[in-house]
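Chemist: no sequence on this one, just coordinates:
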């Protein structure tokens, strides 16, 4: 069974194509739940109207499904609370030049 840290590590391979920073360091991951080989992730995007919504969600699911013990991954897009730049990790701030 994977750990939350392992899920977050593989999600660092998924980048917002418009910003060029991974979804973890952008602060887009709100929750990771793991149970019986199923991984459910709640995430958001920097803007609700992002046209890459489905592409980013599917890329995240595919990355999670590479982990041993994961039978299925599901990414749920949520918009509450809205994303703000305060959610950036220190690495995200560094990558964006803040």
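Modeler: Good, I have the coordinates. Computed from a predicted model, the values in this text were never measured in an experiment.
Chemist: C-alpha from now on. contacts and neighbour counts both.
Modeler: OK.
Chemist: biggest helix in the protein by residues?
Modeler: For the chain, the helix reaching the highest residue count under DSSP state H is reported as helix 53-64.
Chemist: which stretches of this protein form helices?
Modeler: Here the chain has its helices, by DSSP H, at 4-11, 53-64, 90-95.
Chemist: what about the strands in this protein?
Modeler: 29-35, 38-43, 72-77 (DSSP state E).
Chemist: alright, now check it against this:
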């Protein structure tokens, strides 16, 4: 397996692990909410680029800790940085069909 394939496999594993990180206000994981914009792994450092549903929504210590724990649970990832961005602006269209149905806004 090439180095690029190994990196992609780790990035996919991190995305899968992040599905266990639940937004405490909405009760839906941050992946299905569409908050994760990208995952990049360089050496053993993972950078999670993400946004929040609103600028006023604080990235609580709990969510931040959950993101770090999830990413660092993947073999070959030793540490995780969170790159919080506000563009592109999050809106409900970024949510998965699952999240929309769970919140009663899609179907």
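Modeler: Perfect, thanks for sending it. Since we're looking at a predicted model, the values are computed, not measured.
Chemist: any idea which of the helices of structure 1 is most buried?
Modeler: Mean neighbour count (mean count of other C-alpha atoms under 10 Å) peaks for helix 53-64 among the helices of structure 1, with a mean of 18.
Chemist: Report how many residues lie close to residue 25 of structure 2.
Modeler: The number of residues packed near residue 25 of structure 2 is 7, by other C-alpha atoms under 10 Å.
Chemist: That one maps to what in structure 1?
Modeler: Alignment note: residue 25 of structure 2 maps to residue 18 in structure 1; criterion TM-score structural alignment.
Chemist: And residue 68 of structure 2, by the same measure?
Modeler: Match for residue 68 of structure 2 (TM-score structural alignment): residue 61.
Chemist: ditto for residue 11 of structure 2
Modeler: Under TM-score structural alignment, residue 11 of structure 2 pairs with residue 4 in structure 1.
Chemist: Could you find the closest non-adjacent residue to that match?
Modeler: residue 32 (6.4 Å; C-alpha to C-alpha, 6 or more residues apart in numbering).
Chemist: I'd like to check which residues are in contact with that neighbour.
Modeler: 4, 7, 39, 40, 41, 42 (C-alpha atoms under 8 Å, 6 or more residues apart in numbering).
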